[in-house]
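A.B. asks: Here is a sequence together with a model predicted from it:
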Amino acid sequence: MDGLFCSICLEPWTNDGDHHISCLPCGHLFGMSCIKRWLRQRSNSGKCPQCNKKCMLKDVRKLFVSQIVSVDEESQKRIRSLEAKCDSLEKKVKIF
């Protein structure tokens, strides 16, 4: 599951909206709203939540991806399974 969710809020990131997948110069990935809030709270001493490399709000980059892929078959199966679970949960939520 590592790499599929924002490490700040533990929610999956999206391809649009406030929680759009984004990265810092160090390469770590976060939901846009989470990393912006993280860096604003630390104004002059902003650092990546994962590796502690110094960064600023202007360093956050929005990423554009159509889907998550993996180079090994086991990870790809896990990704497909998680995507199916997410779809199922979204359908259940719409019922309520």
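C.D. replies: Noted; the coordinates are in hand.
A.B. asks: alpha carbons only for contacts and neighbour counts from here, please
C.D. replies: Noted.
A.B. asks: count of neighbours near the closest residue to Lys53 other than its chain neighbours?
C.D. replies: With CA to CA, 6 or more residues apart in numbering as the criterion, Lys53 has its nearest non-adjacent residue at 5.2 Å, and that residue is Lys47. Other residues near Lys47 come to 18 when the count uses other CA atoms under 10 Å.
A.B. asks: Presented hereafter is structure B, for comparison with structure A:
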Amino acid sequence: MECKKTEDILKLQNQLKDAKMKNTKLKKENKTLINDLQFVRSQNEKLVIEFNTFSLKSIENLEKLQKIIGKLEQMYFVVENTCAHFIQKLEKQKQIHLKEMDELKRDLDKQNQDDITCSICLVAWDVSGSHRLVSLFCGHLFGDSCIRSYLNRSEICPTCRMPCRQDQIRYIYGRRILPKQ
């Protein structure tokens, strides 16, 4: 029986030895896990600090962007108002220019009416016949019969007083110069 007790003691000693080895191994693993946990915690703290810093910078950047957007909206409003003001001015100028153009057209029509009449008799020229359009050497225009009868009495152009003769009379062929029929 003593042998059995010795065997049991040896078994218990071996079990104790195995348990101590397992305990030592578990302590080492536990130490490693504690170190890993401490590392993870320190990394977590760093990440939290970085996140908070990033959040603060993001908030600051967002505030800066909002200020910039506000300034841009103000500038846009000013530009929009300025454009509207210039458009109004341009519209007024357009109206003024249209009135001026109408006046110039009326003046031009009146002047053209004067330009299609004989400066001697003040009657419009004919396309053919005795009062058809003719020119003197100086370039002035008259009705044929009017200038011939005038040159019978005088040898100068009635407009510019340049010397001229009846053989210098030239017929003018141009539809735009003659009055509308």
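C.D. replies: Received, thanks. Given the structure is predicted, the values throughout are model-derived calculations rather than measurements.
A.B. asks: doesn't Cys55 make contact with the residue nearest to Lys53 of the first structure?
C.D. replies: Yes - with contact defined as CA atoms under 8 Å, Lys47 of the first structure reaches Cys55; the gap is 5.3 Å.
A.B. asks: and the longest helix for the second structure?
C.D. replies: helix 2-115 (DSSP state H).
A.B. asks: got it, and the first structure?
C.D. replies: The first structure, longest helix under DSSP H: helix 73-95.
A.B. asks: what's the distance between that one and the middle of its chain?
C.D. replies: 16 Å (CA atoms, centre = their mean, to the nearest Å).
A.B. asks: swap in stretch 56-75 of the second structure?
C.D. replies: 26 Å.
A.B. asks: Equivalent analysis for stretch 5-25 of the first structure, please.
C.D. replies: Centre to centre, stretch against its chain (CA atoms, centre = their mean), the figure for stretch 5-25 of the first structure is 3 Å.
A.B. asks: State the span of the second structure onto which it is aligned.
C.D. replies: Under TM-score structural alignment, the match for stretch 5-25 of the first structure in the second structure covers residues 117-137.
A.B. asks: what range in the first structure does stretch 82-99 of the second structure sit on?
C.D. replies: Taking TM-score structural alignment, stretch 82-99 of the second structure hits no residues over in the first structure.
A.B. asks: let me redo that: stretch 4-24 of the second structure
C.D. replies: By TM-score structural alignment, stretch 4-24 of the second structure lines up with nothing in the first structure.
A.B. asks: Tell me which residues of the match of stretch 5-25 of the first structure come out buried.
C.D. replies: 117-119, 124-127, 131-137 (16 or more other CA atoms under 10 Å).
A.B. asks: First-to-last residue distance for it?
C.D. replies: 19 Å (CA to CA, to the nearest Å).
A.B. asks: Map Arg175 of the second structure across to the first structure for me.
C.D. replies: Per TM-score structural alignment, Arg175 of the second structure is aligned with Ser66.
A.B. asks: give me the element the closest residue to Asn15 of the first structure other than its chain neighbours is part of.
C.D. replies: Among residues not flanking Asn15 of the first structure along the chain, Ile21 sits closest, at 6.3 Å (CA to CA, 6+ apart). For Ile21 of the first structure, the host element (DSSP states H and E) is strand 21-23.
A.B. asks: now the helix or strand following that strand: how far from the chain's centre is it?
C.D. replies: Moving toward the C-terminus from strand 21-23 of the first structure, the next helix or strand (DSSP H and E) is strand 29-31. Taking CA atoms, centre = their mean, the mean C-alpha location of strand 29-31 of the first structure is offset from the chain mean by 3 Å.
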